[in-house]
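A.B. asks: Below are the sequence and a predicted model; questions follow.
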Amino acid sequence: MQPDSMSISAFLKARRAALDPADAGLPPVHNRRRVPGLRREEVAQLAGISVDYYIRIEQGRAQGISPPVLDGLARALRLTGDEHAHLRNLAEPPAGHDRGHLPVVRPQIRRLLDAMDPRVPAHVVGPGLDYLAWNRLGADLCFDLETLPPDRRNAPLLVFLHPERRSLHPDWDDVAAETVAALRSETGRHPSHPRVRDVVAELLDSSAEFRELWQRQQVREKLTGRKRIRHPEAGVLEVTYETLQLPVDEGQTLCTYTVEPGSPSEAVLRRIAALRQTSPAA
């Protein structure tokens, strides 16, 4: 696949504008900067490439950017590991056969979900951050996930286009920013996947909040972390999430949630489990 030159351009411009010259190790300047962030000349110098070559990269006119140059740009712009990986994905799109339909979760993975400890909510996420499968407690934690059509069981769509679900996230602003950063990462990992493109296009068209966050060009893999969830019937709990890539199943990730033993959150989780013990699995 060809590099996504326009996405590389937008990403580099945003990261360059967001970086404080002092954080990049540059000496202070006495004349006032017209725009925030680093100048192109400074990025080129820090990356060890010519100014002309960096300008061509940022304008989307460079082809075949080598790994050492990408590494130099990552160092110059102080990219995080997730941002560095995203830049490589844009410049060297992963090989694969992106398909438009929702992926199929293998029966073995469904059995794994059902066999998990009944106190561990879990689900499988696919390209574009679609919820593909879950265990009973995972469905309850996402509240009413099973009542939605399959193409609406999508984390970004639920966060931005379902106002009634905002109450599920006491820290909605943080969740929204993290979700956008994770979806941005998806566009680099699955650059030609129709589902990823459709989700981004719908959100850009329908949500001003999403558009504002999308323009920041922030990238972050949601591999592990903590968040609070307000279940409408059981209360608020704080969970730790872990995500595991399923290497046999392209683009699929297993997500699990746990709570601190003996904590108030564990009591809330038990109440959730008790509310719908007979809820069918996906």
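C.D. replies: Structure's in. What do you need?

A.B. asks: going forward, measure contacts and count neighbours with C-alpha atoms only.
C.D. replies: OK.

A.B. asks: which residue ranges form the helices in the stretch 151-282 of the chain?
C.D. replies: 155-161, 172-189, 194-206, 208-214, 264-275 (DSSP state H, counting those that start in this stretch).

A.B. asks: what about T253, distance to D98?
C.D. replies: 16 Å (CA to CA, to the nearest Å).

A.B. asks: I meant N135, not that one.
C.D. replies: 26 Å.

A.B. asks: And the two? Which one has more around it.
C.D. replies: Neighbour totals were compared for N135 and D98, and N135 leads with 25 against 16 (other CA atoms under 10 Å).

A.B. asks: what sits against the more buried one?
C.D. replies: If a contact means CA atoms under 8 Å, 6 or more residues apart in numbering, then N135 has 110, 113-114, 121-123, 281-282 as its contacts.

A.B. asks: ok, and here's another one to check against it:
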Amino acid sequence: MRMDGVNPLAQFLRARRSVLEPGDVGLPRSHSPRRVAGLRREEVAMLAGISADYYLKLEQGREHNPSTAVLAGLIGALALDADGAAHLHRLARPAVGRAAPPETVSESLVGLITSMASIPAHVVNRRLDIIYVNPLGQMLSPGFRVGNNLVKLTFDPGLPRDAYWRLTAPRAVAYLRASVDPHDDGPAMASLLNDLRAMDPEFEGMWQRHETRMPGGHPSTFQHPEVGSIELRYQTFNLPGTGGQALGMYVAAPGSPSAEKIQMLSLLAAQRPGEGDRGTPRKTGGTTSA
């Protein structure tokens, strides 16, 4: 299966080549204007240590499974970071006969997350749909409900397209790229992409950049009606054996005003005990970021 109906490896190579300039990869800068933006195919091939003809086959989708040595060369030639390199390997090594991932959360994990009374947390699937959220997570944002999608929340038409959004929206799209199966063009993934394109025309441009990024301490700001502005760090942890589920936690700096506000929300959440949201999806708004 192939996401977007095209060869994802070829699409990725073309997109990443187009955003690089010779100086980005140690080549002499060109003093004459180039016909198209980015590196030439021949330059990428030279840097990767492969023939220009073989690289052309990769970009045209006529070669699907480059060797480990070729991938190593491409990582250097395209100046990929760790997230980009991991994504390149996923594109070149599609899983065969992968079973559909579960959409439920194990009871043991539910117990663990529910016990984290002072940390807002949720579990998402590969498409970043929320499939579980603890009580404090529900208190933090009305958007944190089972069935909502983190990227859709980011592209909510009601959110202002301010400087904060300009920072977090591309990051959320890159998180989606890094999380989903790059060979998935199934109906659920197609529906999500269509919805996001309809929500904001800027999504398509961000999606076609093929940037990948896993959250690692990224700042997230929430405007809460009861306690005001809360600044947290979003941390994710992949959950082995779950088909791509990830645990996301919003952590306040110890001793900070935001930590005090989270404690206040924790007390409010304790007055409404429950196991967290695992029920029927509800359409809600709210300010959040992935």
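C.D. replies: Perfect, I can see it now. Remember, predicted model here, so these are calculated numbers, not experimental data.

A.B. asks: Got a TM-score for the pair?
C.D. replies: Once the chains are laid over each other, their TM-score by TM-score structural alignment, normalised by the length of structure 1 reads 0.87; 274 aligned residues with a CA RMSD of 2.6 Å.

A.B. asks: still on that earlier bit, out of the helices of the stretch 151-282 of structure 1, deepest packed?
C.D. replies: helix 172-189 (a mean of 21; mean count of other CA atoms under 10 Å).

A.B. asks: Following superposition onto structure 2, what is the mean distance for that one?
C.D. replies: Mean deviation of helix 172-189 of structure 1 relative to structure 2 after superposition (mean CA distance after the TM-score superposition for structure 1): 1.7 Å.

A.B. asks: Select the longest strand from structure 1.
C.D. replies: strand 235-245 (DSSP state E).

A.B. asks: and the angle from it to helix 264-275?
C.D. replies: With axes from the mean of the first three to the mean of the last three CA atoms, to 10 degrees applied, the angle from strand 235-245 of structure 1 to helix 264-275 works out at 90 degrees.

A.B. asks: Now check structure 2 for the residue matching Q277 of structure 1.
C.D. replies: In structure 2, Q277 of structure 1 lines up with A270, judged by TM-score structural alignment.

A.B. asks: Would you check how far apart its match and P142 of structure 2 are?
C.D. replies: 17 Å.

A.B. asks: and the two? which has more neighbours close in?
C.D. replies: Each of A270 of structure 2 and P142 has its neighbours counted (other CA under 10 Å); P142 has more, 16 against 12.

A.B. asks: For Q138 of structure 2, which non-adjacent residue is spatially closest?
C.D. replies: F144 (5.5 Å; CA to CA, 6 or more residues apart in numbering).

A.B. asks: for E231 of structure 2, that is, sorry about that
C.D. replies: T221 (4.6 Å).

A.B. asks: can you check L56 of structure 2 too?
C.D. replies: R41 (7.1 Å).

A.B. asks: does that neighbour really touch D53, like I thought?
C.D. replies: No. Using CA atoms under 8 Å, R41 of structure 2 makes no contact with D53, being 9.3 Å away.

A.B. asks: who has more neighbours, these two?
C.D. replies: Between R41 of structure 2 and D53, counted using other CA under 10 Å, R41 has the larger neighbour count: 18 against 11.

A.B. asks: any idea how far the more buried one lies from M249 of structure 2?
C.D. replies: Separation of R41 of structure 2 from M249 of structure 2 (CA to CA) stands at 41 Å.

A.B. asks: give the contact list for the equivalent of V227 of structure 2 over in structure 1.
C.D. replies: Alignment note (TM-score structural alignment): V227 of structure 2 maps to A234 of structure 1. Shown in contact with A234 of structure 1 (CA under 8 Å, 6+ apart): 268-269, 271-272.
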